[in-house]
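Engineer: can't give you the sequence, but here's the structure:
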C-alpha cells in the first residue's frame, strides 16, 4: 500500500505551535495549493490543505515559516474523526508531514526591511572629536 503526498503551496497564516501533555511539539498550518486550471471566469482556484508536523520539525516550521511563504511538504494523508460538543462525529483529512522544504529565502520575504549595508562605500561624515584616537 502507498500513502504519499507531495505538495507545493503558500501558507495561509503563520504555523500554530502547541505541545502535547507529554511535551511533544506539534505545529499546524494550511497550505494553499493552486489547481492546474482556471475557472470559467478565468480565475485561478486553490485547495486549502491542512498540514500537521511533529517534534523538532514542528518547532523549526513555527520558527521559520510565515504566512505567504512558498513551501514544499511531503507526507501521508491521514483521516481522523472525533465527536464534537454537539455529539456529532466530525471527520478531518490532513497531511502529516515528515519533510518540509522552505522554497523561498527570508530575503525574498523580507524585501521591505531596510538593508543595513545600503550606501556602503559612500563617505561617512564623522566629527574628529568622535574618534577614539
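Structural biologist: Perfect, I can see it now. Here the structure is a predicted model, which means the values were calculated and not measured.
Engineer: Only C-alpha atoms from now on, for both contacts and neighbour counts.
Structural biologist: Will do.
Engineer: buried ones in the lengthiest helix in the chain?
Structural biologist: Longest helix in the chain by number of residues, with DSSP state H as the criterion: helix 55-64. By neighbour count with 16 or more other CA atoms under 10 Å, helix 55-64 contains the buried residues 57-59, 61-62.
Engineer: okay, pairing it with this:
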C-alpha cells in the first residue's frame, strides 16, 4: 500500500523557510481545504442560500528545490494543489505531556491561481487562472 495525499486549497500564510545545519532547505505553509457542511446527509445552507463550508487546515512541508520554488512564488491566499504523503509526529512538550500531530510532506505543488489583489483604492480584483512563468 502507498501513502498518497492530494489536496487543493488556499495557502493560509506566506510560506516560511529555514535551512538545517546540513544545508537542507525546508519551507512550511498552512493549506485550507473546504467542503460543504452536511447534516443527516443533506447540505446545510446559510441565511444567504449558499452552502455552509467546513474548513480544515493542513500543515505542508517542502524540501530543497521545491522549498525554494514555493518560497519564491507562493503567497497567502494563492490556490494550489499539493501532492505528497501524510507524516505523523510524536513528541514530549516542555511540561512532559506526550503530543501528536500530522503534516503533509509535499512531493509537488501546482499553482492554480493567484490570490485576489487589492488596488490602491482597496478594490478587489478577480482571480486569474494564468500564472505568468
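Structural biologist: Looks like it came in fine. Source: prediction; values computed, not measured.
Engineer: that older thread, the longest helix of structure 1 packs against which elements?
Structural biologist: Packing partners of helix 55-64 of structure 1 (3 or more CA pairs under 8 Å, 6 or more residues apart in numbering; DSSP states H and E): strand 16-19, strand 25-38, strand 89-102.
Engineer: Would you reformat those as a markdown table and include distance to residue 6 of structure 1 and mean neighbour count?
Structural biologist: Converted to a markdown table, those look like this (distance: least, CA to CA, whole Å; neighbours: other CA atoms under 10 Å):
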| stretch | distance to residue 6 of structure 1 | mean neighbour count |
| --- | --- | --- |
| strand 16-19 | 21 | 16 |
| strand 25-38 | 11 | 18 |
| strand 89-102 | 9 | 15 |
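Engineer: Which one, of these, ends up nearest to residue 5 of structure 1?
Structural biologist: strand 89-102 (7.5 Å; CA to CA).
Engineer: Identify, from the buried residues of helix 55-64 of structure 1, the entry nearest to residue 43 of structure 1.
Structural biologist: Looking across these and measuring by CA to CA, the closest to residue 43 of structure 1 is residue 61, at 30.4 Å.
Engineer: which ones are touching that closest one?
Structural biologist: Shown in contact with residue 61 of structure 1 (CA atoms under 8 Å, 6 or more residues apart in numbering): 15, 27, 100.
Engineer: Trace the last one over to structure 2, please.
Structural biologist: Residue 100 of structure 1 maps onto residue 109 of structure 2 when the alignment is built from TM-score structural alignment.
Engineer: just residue 68 of structure 1 next, same as before
Structural biologist: In structure 2, residue 68 of structure 1 lands on residue 77 (TM-score structural alignment).
Engineer: residues contacting the most centrally placed residue in structure 1?
Structural biologist: Nearest to the mean C-alpha position of structure 1, by CA atoms, centre = their mean, lies residue 65 at 3.9 Å. Contacts here follow CA under 8 Å, 6+ apart; on that basis residue 65 of structure 1 touches 14-15, 102.
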